[in-house]
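K.L.:
Any chance you could fold what I've pasted below:
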Amino acid sequence: MRPGFYDLLVNGKTQVLAKRTKRMFEDATPRGMEGEFIIEDRFFIRMNNQYYPVSNKKTILKVFNTTKKELQKYSRAQHLNFKKQNRESSLIKLVQYYDTLSAQIPEAN
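P.N.:
All right, here's what the predicted structure looks like:
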């Protein structure tokens, strides 16, 4: 991971971090210079001292491959939406649920 400031969104057995950046886009137009800020959030899951970049539901489930079916079922039941506007909250809920699942696994054995 690149050095910088990260927001710690979930601080459990599994951690979720967010890297927030803003870029300015400038364009010359007949009216003069126009610009806008482009906001970009990148999310990372820290598990077993490794960082995994995640961007959508598929990449998240790839990280949690051992409990993929349970997480898919939970995602459908909770109506989690991984589109741009709801990605962060859905990721947080899914990782918190994964932590509860992984806490129950050692008790069953």
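
K.L.:
contacts and neighbour counts: CA atoms only from here.
P.N.:
Noted.

K.L.:
residues contacting Ala28?
P.N.:
Ala28 is in contact with Glu34, counting by CA atoms under 8 Å, 6 or more residues apart in numbering.

K.L.:
what's the helix or strand for it?
P.N.:
Using DSSP states H and E, Ala28 sits within strand 15-29.

K.L.:
Tell me the first helix or strand C-terminal of that strand.
P.N.:
Next along the chain from strand 15-29, counting by DSSP H and E, comes strand 32-47.

K.L.:
check contacts around the residue lying closest to Arg42 once chain neighbours are set aside.
P.N.:
Sequence neighbours aside, Lys19 is the residue nearest to Arg42 in space, at 5.1 Å (criterion: CA to CA, 6 or more residues apart in numbering). Counting by CA under 8 Å, 6+ apart, Lys19 touches 5-7, 41-43.

K.L.:
Let's compare: structure for the following, please.
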Amino acid sequence: MNKALSATLVLICIHLTCLDSNFAQSTSKTNNPSADYSTELFFNSAIKQQSRLYNGAAFYDYPTVVEGSANFQDLNTFSTGTVVYQDFRFENVPLMYDIYQDKLISVLGKYNKYSLVSEKVSDFYLNDHHFKYIKVIDTTISVIRPGFYDLIHDGKSKIYVRRTKNMQFSLQNKVVTYYFVPKTSYYIERDQKYSTINGEKSFLSFFKDKKPELKKLLKEKKIKFRKQPDEAMVLLASYYESLTN
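P.N.:
Prediction:
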């Protein structure tokens, strides 16, 4: 261990011992956001590049024969986001989300891209979206696979969006070009069970007791479920929960 890191760890220990015991016990976990914020900012500032966050594999850009972007929202530049990694919350982290490989990417310096270990990321927040990593013990009986899911509604029912891209290719004048095709899948979690949402009829089947009211709301709001599925599902799930509380 080098002298700089040793000194940093000593500073952290001094900082923690100045806090009362109850506060110190809660600072390393994310179940107390107000307590976490102070210590985690100190942790991030003190450790910087030696933090546990920076321990993923190197990430390399796609070859020039691949057209388009593999990333969420087609963004090829880093955006500032938040990551919950091994129960530590890291703020103001440069992030990109490769939805083709389902990898969360960050960078050290200007050019050293690396992918975080997905299983160690419980949540990340990027461009007003909240992604959660869902672990699946038995993929033979589950409708979902392990990976990152966009949590668009977090209530009695949870609605997740799986945002992915597939790679296809074309051949013109003996030149092969690869490109990405986006795909979106929807899931609902109720009573700790995941189910697939295939459309409006499928979605409303989970709320049969209030189906007329929900259909009326869609009509009043002039929302077409097929064209605006995210907006429609969030609206209907929220309204259903307000009717049944």
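
K.L.:
Just give the TM-score of the two.
P.N.:
A TM-score of 0.84 describes the superposed chains when it is computed by TM-score structural alignment, normalised by the length of the first structure; 102 aligned residues with a CA RMSD of 1.4 Å.

K.L.:
thinking again about what came up before, buried set for the strand holding Ala28 of the first structure?
P.N.:
In terms of neighbour count (16 or more other CA atoms under 10 Å), strand 15-29 of the first structure has its buried residues at 15-18.

K.L.:
To which residue of the second structure is the residue nearest to Arg42 of the first structure aligned?
P.N.:
Mapped onto the second structure by TM-score structural alignment, Lys19 of the first structure lines up with Arg162.

K.L.:
measure that match to Phe148 of the second structure for me?
P.N.:
According to CA to CA, to the nearest Å, Arg162 of the second structure stands 7 Å off from Phe148 of the second structure.

K.L.:
tell me the centre residue of the first structure?
P.N.:
Nearest to the geometric centre of the first structure sits Phe43, at 4.1 Å (CA atoms, centre = their mean).

K.L.:
Ignoring the adjacent residues along the chain, who's closest to that one?
P.N.:
Per CA to CA, 6+ apart, closest to Phe43 of the first structure is Ala18, 4.5 Å.

K.L.:
State the distance from the counterpart of Phe206 of the second structure in the first structure to Thr14 of the first structure.
P.N.:
Matched across to the first structure, Phe206 of the second structure falls on Val63, judged by TM-score structural alignment. Applying CA to CA, the value for Val63 of the first structure to Thr14 of the first structure is 11 Å.

K.L.:
contacting residues for the residue nearest to Phe43 of the first structure?
P.N.:
Shown in contact with Ala18 of the first structure (CA under 8 Å, 6+ apart): 6-9, 41-44.

K.L.:
Could you rerun that using 10 Å?
P.N.:
By CA atoms under 10 Å, 6 or more residues apart in numbering, the contact list for Ala18 of the first structure reads 5-10, 41-45, 53, 88.

K.L.:
Need the max-distance pair from these.
P.N.:
Distance extremes for these: the farthest pair is Phe5 and Glu88 at 17.1 Å, using CA to CA.

K.L.:
Who has more neighbours out of those two?
P.N.:
Glu88 (19 against 11; other CA atoms under 10 Å).

K.L.:
what does that one align to in the second structure?
P.N.:
Alignment note (TM-score structural alignment): Glu88 of the first structure maps to Asp230 of the second structure.
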